[in-house]
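Asker: My questions concern the predicted model and sequence given below.
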Amino acid sequence: MHQMSKEMQACIDECLRCYRTCLGMAMTHCLEQGGKHVEPGHFRLMMACAEICRTSAHFMLIGTPHHKHTCRECAEICEECARSCEQVGDMQECVDQCRRCAESCRRMAA
């Protein structure tokens, strides 16, 4: 297996936490709350965020240099998801995790 930096391992951990948080909040909190929590734009964004986080973690785990591209996109989508969750309200856990993941991914994309 390739040698992984502590920074990359930390980013993988953040991405996987964000994946679990977005998917979990969408499937439980948002579906249970209904209304603005399940508006198509917001809900699709949460699903996209979960998926790009999972993909970015996977790219880093397999050791491809293409992780820089997925991490750059992941940071962008995480920021957008955080803003959307903030607007919807009552989703601070998701907002915080998306921002942590975005910050970590920006470092890996550099």
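Answerer: Noted; the coordinates are in hand.
Asker: going forward, measure contacts between C-alpha atoms and count neighbours the same way
Answerer: Fine.
Asker: Could I get the full set of helices for this protein?
Answerer: Listed in chain order, the helices found in the chain under DSSP state H are 6-24, 31-33, 40-62, 67-88, 92-109.
Asker: here's the one I want to compare it with:
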Amino acid sequence: MLRFLNPSPESATARAVEACLRCYSTCMSAGLLPYRGVSEAWLDDELRQLLIVTAELCKVTAKYLRIGSREAIVLCDACAHVCEVCASACDARGDLSDCARDCRLCMVRSREAAQA
């Protein structure tokens, strides 16, 4: 049985969970735009894959942080790295500024949680 932690809203863990879930939502939405019939939302396969991988890693990281797993520190480091790569790719694309912003916030919050 998983036992979820209830960290204080001001804690590094809570801020990281919130940032990871926001990044998950933003990246997944951006990665799935071409499948929703948005004609101007063309994405190359590499960027679409990066967006979805980033989203999934953020979701898993948030889950491990919430259950208080020791492995969360390793996931936070990986999440921060992948979010940094994704933010740069979104900046290069030009029209994914929300995704780049949320990836950068997740990167910072994940690093803070890993050091807490």
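Answerer: Structure received. Everything numeric here is computed off the predicted structure, so don't read it as measured data.
Asker: quick revisit: will you turn the helices of the first structure into a markdown table that also has mean neighbour count?
Answerer: As requested, these are arranged in a markdown table below (neighbours: other Cα atoms under 10 Å):
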| stretch | mean neighbour count |
| --- | --- |
| helix 6-24 | 20 |
| helix 31-33 | 12 |
| helix 40-62 | 20 |
| helix 67-88 | 21 |
| helix 92-109 | 21 |
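Asker: Would you confirm that Cys71 of the first structure contacts Ala110?
Answerer: No. Using Cα atoms under 8 Å, Cys71 of the first structure is not in contact with Ala110, being 9.2 Å away.
Asker: Where does stretch 67-81 of the first structure end up in the second structure?
Answerer: The alignment of stretch 67-81 of the first structure onto the second structure (TM-score structural alignment) spans residues 72-86.
Asker: what's the mean distance for that stretch versus the first structure?
Answerer: In the superposition against the first structure, stretch 72-86 of the second structure averages 0.3 Å from its aligned positions (mean Cα distance after the TM-score superposition for the first structure).
Asker: Give me the contacts around that stretch.
Answerer: The contact list for stretch 72-86 of the second structure, computed with Cα atoms under 8 Å, 6 or more residues apart in numbering, reads 50-51, 54, 57-58, 61, 64-65, 100, 103-104, 106-108, 110-111, 113-115.
Asker: Brilliant, that's me finished.
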